[in-house]
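>>> One predicted model, sequence on top.
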Amino acid sequence: MSAEADLSGTWTGVYFYPEDTAWNANDTYPPTPFTAELVDDQGLVSGTTLEPDLTGPVRNLEVRASIEGRRAGAELRFTKYPDSPRQDPIHYTGEISADGNSIDGHWVIPGDWSGTFRMQRRAPPVTAGLEATASVRN
């Protein structure tokens, strides 16, 4: 699989805040896990994300967002538009691994702050292939 591989599918990942950003006197913002469902239509990437709100007044409330972007070579650029009215769009730029199964990069909220992220393609369940094979043999 090359970096030009279709990125469609389910991805899991985590994004990190800058280390010097405190959200209270004793802690920094925690790493935030997320799940992304991507559709890659010949380099035009769209989809949705779901993540827990680890910093808001109601902890672990699920935050949904839509994403729109573009894949070109080994680079993916997209903007995440959170459904939450208290959040600005977030711009992501990442490098796609040679096998097309992981992406590492940076995110930024212009004029505010930035951090890093990484994500990996979630493999389909092994049983899916076994069920397909079993149905062909019957």
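It's in.
>>> hey, let's count contacts and neighbours off CA atoms from now on
Fine.
>>> show me where the chain has helices.
Ranges of helices within the chain are 126-137, based on DSSP state H.
>>> So which residue is dead centre in the chain?
What sits nearest the mean C-alpha location of the chain, by Cα atoms, centre = their mean, is Ala36, with 4.9 Å.
>>> For that residue, which non-adjacent residue is spatially closest?
Of all residues not flanking Ala36 in the chain, Thr49 sits nearest, at 4.3 Å (Cα to Cα, 6 or more residues apart in numbering).
>>> for Asp99, same thing?
Met1 (4.9 Å).
>>> Tell me how far the residue nearest to Ala36 lies from Pro30.
18 Å (Cα to Cα, to the nearest Å).
>>> out of these two, which sits in the busier spot?
Thr49 (21 against 15; other Cα atoms under 10 Å).
>>> how near is that one to Thr21?
To Thr21, Thr49 is 24 Å away according to Cα to Cα.
>>> Spit out the contact partners of Thr21.
Shown in contact with Thr21 (Cα atoms under 8 Å, 6 or more residues apart in numbering): 28-29.
>>> Check it against this one:
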Amino acid sequence: MGDASELLTGDWQGTYYYPARFEPVPFEASLIEFEGLVTGTTSEINRVAGGAEQKMQGHLDGERSGDAVHFSKVYVGAPDQHRLEILYAGMVRDKGTRIEGTWTIPGNWSGVFKMTRTRQKQVWFRRRWWFEKTGV
């Protein structure tokens, strides 16, 4: 995986793309990586469901092995059509500053996504997260 500068912990800007008639969706993500585990949150504006635009929050859980990263996203408090788990599979590029890959809602939709790091968080943040998560 390399040194700490290549860990995915930090803030990200991304876009995911639908395979059909919908516009690309920009999102923000905050990731934490520790010992191959990846968790985080996302924020985006729902423009697909019709009606007024709505800000949606998601929770990410997954793992990283070398340059490969896999995680799932579940929206928190989302409308019915956004309650399915979304699976992401991607590759880390450019020394940990980009992630590109595909997203899938099994049996429903799939498309591609791209993320670019906007800010890296410090090592102490990763350690604090680990202690809080494990209760050590």
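Arrived safely. These numbers were taken from a predicted model, which means no experiment stands behind them.
>>> thought the residue nearest to Asp99 of the first structure was touching Gly100?
Yes. Judged on Cα atoms under 8 Å, Met1 of the first structure makes contact with Gly100 at a distance of 6.2 Å.
>>> Those two: who's more crowded?
Legend: neighbour count by other Cα under 10 Å for Met1 of the first structure and Gly100, higher for Gly100 (18 against 10).
>>> Please name the residues that touch the more buried one.
Neighbours of Gly100 of the first structure in contact, by Cα under 8 Å, 6+ apart: 1-7.
>>> any idea which of these is the one closest to Tyr81 of the first structure?
Leu7 (19.2 Å; Cα to Cα).
>>> ok, that closest one - how many residues close by?
Per other Cα under 10 Å, the neighbour tally for Leu7 of the first structure reads 24.
>>> Quick check: closest non-adjacent residue to it.
Leu7 of the first structure sits nearest to Asp40 (Cα to Cα, 6+ apart), 5.5 Å away.
>>> how close does the one you found get to Ser2 of the first structure?
14 Å.
>>> quick one: which of these two has more around it?
Legend: neighbour count by other Cα under 10 Å for Asp40 of the first structure and Ser2, higher for Asp40 (17 against 13).
>>> preserved in the second structure, out of the contacts of Gly100 of the first structure?
Conservation of the contacts of Gly100 of the first structure in the second structure, assessed by both residues aligned by TM-score structural alignment, their matches' Cα atoms under 8 Å: retained contacts are 5-7.
>>> The second structure: strands as residue ranges?
Along the second structure, counting by DSSP state E, strands occupy 10-17, 25-34, 37-46, 54-65, 68-76, 86-93, 98-105, 109-120.
>>> what's the mean distance for the first one versus the first structure?
Once the two structures are superposed, the average separation between strand 10-17 of the second structure and the matching residues of the first structure is 0.3 Å (mean Cα distance after the TM-score superposition for the first structure).
>>> Please name every helix or strand in contact with that strand.
In terms of contacts (3 or more Cα pairs under 8 Å, 6 or more residues apart in numbering; DSSP states H and E), strand 10-17 of the second structure is packed against strand 25-34, strand 109-120.
>>> one more time with 10 Å, if that's ok
In terms of contacts (3 or more Cα pairs under 10 Å, 6 or more residues apart in numbering; DSSP states H and E), strand 10-17 of the second structure is packed against strand 25-34, strand 37-46, strand 98-105, strand 109-120.
>>> now for these, which one comes closest to Tyr16 of the second structure?
Nearest to Tyr16 of the second structure, of all those, is strand 109-120, at 4.1 Å by Cα to Cα.
>>> what angle do that closest one and strand 98-105 make?
Counting by axes from the mean of the first three to the mean of the last three Cα atoms, to 10 degrees, strand 109-120 of the second structure points 150 degrees away from the direction of strand 98-105.
>>> buried set for strand 109-120 of the second structure?
Neighbour-count burial for strand 109-120 of the second structure, with 16 or more other Cα atoms under 10 Å as criterion, is recorded at 110, 112-117, 120.
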